[in-house]
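Chemist: Compute the structure for the input listed below.
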Amino acid sequence: MAEAFICHAFDNCGPAIQEFPSFFAETHYQEITSNTNTPFQEAFKRFNNLQHVMTALESTDWTVGFSHFEKEACAIIQPPQESRRPSLVDVGGGHGHQCIQLIKKYPNLSGWLTLQDLPQAVDQLPKIDGVETMVHDIFQTQIVKGKSYIYTQHNCPSILPSSADMKINTQGAKFYYLRRILHDYPDAQGIKILKNLRAVMAHDSQILIDEMVLPGTNVPWQATLADLSLMVSMGGKERSKEQWEAAC
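Modeler: The predicted structure follows:
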């Protein structure tokens, strides 16, 4: 893992940072708004180094902050049916770092998790027991959509006070999880990612955004370095609370 960190920092990020001064001079020091026009956008095809770094950063500590997810996860006691509604979709889940850790922490989630990413990631994945994998581009329409059900007086009289039927939208997963995804992109592209999820959400679906939140002052140097690396390589950025609220 140490080797992957070194390769990622020096071989992937290093050339981009070296081009930083000339790039911004040419663009008149404007904020980067496209991840295809950056000092270093091709990433030199060193995709595996990035994935090894993400594996080293795997953690389920985020579940403590998302108490509503932890409550739902602990409540699942039965195995999923074929027509089940996914409990959590790990959007852009890479090599499955988080799904693997989730099943270790909550074995009852086996079969209830879905991992999505581009074919470059999914095709390299070993089989992860209890996790469904699918190829998906986050800039396209979300493919986990579920179903809608009709409740009638005949089969559900307790929830229908009148003779009218009621359509309940169970479209979409219970949770859509984005870990270190949105910081890779400028605001406009991040908003597009969120809109694609919103379009398929049910009335009780939730989007879990697992990202760094920068303080207003005295930002730690590690966070500043991450912000700079994201900007020069992908046009992304770490965001403050105010920036997250504006983007979301």
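
Chemist: contacts and neighbour counts: CA atoms only from here.
Modeler: Fine.

Chemist: Contact partners for the most centrally placed residue in the chain?
Modeler: Nearest to the mean C-alpha position of the chain, by C-alpha atoms, centre = their mean, lies Leu178 at 1.9 Å. If you count contacts by C-alpha atoms under 8 Å, 6 or more residues apart in numbering, Leu178 has them with 90-93, 207-210.

Chemist: again, 6 Å this time
Modeler: Leu178 sits next to 91, 209-210 when contact means C-alpha atoms under 6 Å, 6 or more residues apart in numbering.

Chemist: I'd like the residues you listed written out as CSV, with secondary structure, distance to Ala246 and neighbour count added.
Modeler: Formatted as CSV, those follow (DSSP: H, G, I helix; E, B strand; the rest coil; distance: C-alpha to C-alpha, whole Å; neighbours: other C-alpha atoms under 10 Å):
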residue, secondary structure, distance to Ala246, neighbour count
Val91, strand, 22, 21
Ile209, strand, 14, 15
Asp210, strand, 17, 17
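
Chemist: Any chance of CSV for those residues, columns distance to His8?
Modeler: Listed next are these as CSV, based on distance: C-alpha to C-alpha, whole Å:
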residue, distance to His8
Val91, 23
Ile209, 24
Asp210, 22
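
Chemist: For the comparison step, fold the sequence that follows:
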Amino acid sequence: MEPAQDDIAAATIILDQTVGIYRTAALAVAARAGVADHLDRPRTAAELADMTGMDAASLRRVLRMLASQGIFREDAQGLYHLTPAAVLLRSDASPSLRSAVIMFSEDYMWRSAGHLGDAVREGSSAFEQLYGKPFFEWLGTDPEAASTFHASMVGLSETGIEKVIDAYDFPATGTVVDVGGGRGSLLRAILERNRRLKGVLQDDRSALREHVLDTPQTAERWRLEEGSFFDTVPVGGDVYILKHIIHNWGDEQATAILRNCRSAMKTDARVLIIDPVLPDPGTPHFGWALDLVMLSTLTGKERTRQEFEKILNAAGLRIGTVFPVRTLGEYSIIEAVAA
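Modeler: Prediction:
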């Protein structure tokens, strides 16, 4: 007896999820080989194989699968074209997600994902179980991995910056403090959009060394402050930004960071957390998958609004408004004020 149509549809969902790892692997093959960099014009799989040192027949199988997902476009002549998605895989794109794809396919990420069951069983990071130390501590011992990771964070951070600025009404004057702000791409864009604002970029020495704040539009309106947000944050800011920071940490560490912001801020200042806000159960959202990245690799997690309220209240803050941002990963801006 043939299975009912509903049973086939249900089985298709399960099998599609089961083989999803191969879509990720194929994307990583294309990113590592730099396929998109060679598509200055439409090319065949054989041409691309010659240019990237791949086997032509095997590369074609990878590319046609990616074309079925809208990453590349394959025409009737067997030529492959760039799509808007493929452009993001070019190393010269701005922003580029090539390094992010490579980072997520590094051996330590595959191993951590493969041991997700251990993280669920033990309630602790699979990465730390495998490598014997927390992710960021380990990253400091591997310069090559650190370089790829930081490049991936640049690409992810710079994707949709203008959408973030569009979503929030920054004050006309005052000081914006970007806590753990990396190279300062977001802070630079804020200062360029708001010509009377000043800015402070706080991060470690290696990040500040590569800052991008020094432009004609931001001249004499910014400064750098080296330090750890676990120790202190710059005092006297009007707006404190924590972009892609809080979700990296568990509740205890996240509360400590927020408490430092509360101690440093003016009475009427704002703290902006830019992270996913998990929706009602069962609602499709990028944050659900990202939460499992945090579970397997770091000690952090994605949070619901109620979970954000809990850590904010513990730090002497409360949620004012939540602003959805139409950008990569379905992020929101959580505006917090003094409780």
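
Chemist: if we can go back for a sec, ok but the residue nearest to the centre of the first structure is inside a helix, no?
Modeler: No: if the criterion is DSSP: H, G, I helix; E, B strand; the rest coil, then Leu178 of the first structure is strand and not within a helix.

Chemist: what's the counterpart of it in the second structure?
Modeler: Taking TM-score structural alignment, Leu178 of the first structure has Leu242 as its aligned residue in the second structure.

Chemist: Next: Asp123 of the first structure.
Modeler: Counting by TM-score structural alignment, Asp123 of the first structure corresponds to Arg209 in the second structure.

Chemist: separation between the match of Leu178 of the first structure and Ala254 of the second structure?
Modeler: According to C-alpha to C-alpha, to the nearest Å, Leu242 of the second structure stands 11 Å off from Ala254 of the second structure.

Chemist: what residues are shared contacts of those two?
Modeler: Joint contacts of Leu242 of the second structure and Ala254 (C-alpha under 6 Å, 6+ apart) do not exist.

Chemist: could you pull out the helices for the stretch 101-250 of the second structure?
Modeler: 107-114, 116-122, 126-131, 135-139, 143-158, 161-167, 185-193, 205-208 (DSSP state H, counting those that start in this stretch).

Chemist: Output the ones you listed in TSV; the columns should cover distance to Glu307 of the second structure and mean neighbour count.
Modeler: Listed next are these as TSV, based on distance: least, C-alpha to C-alpha, whole Å; neighbours: other C-alpha atoms under 10 Å:
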stretch	distance to Glu307 of the second structure	mean neighbour count
helix 107-114	24	16
helix 116-122	20	15
helix 126-131	23	20
helix 135-139	23	14
helix 143-158	23	17
helix 161-167	22	16
helix 185-193	26	20
helix 205-208	30	16
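
Chemist: returning to what we had before: enumerate every residue touching the match of Asp123 of the first structure.
Modeler: Per C-alpha under 6 Å, 6+ apart, neighbours of Arg209 of the second structure: none.

Chemist: Mind telling me what Arg259 of the second structure corresponds to in the first structure?
Modeler: Using TM-score structural alignment, Arg259 of the second structure sits opposite Lys195 in the first structure.

Chemist: who's in contact with that match?
Modeler: Shown in contact with Lys195 of the first structure (C-alpha under 6 Å, 6+ apart): no residues.
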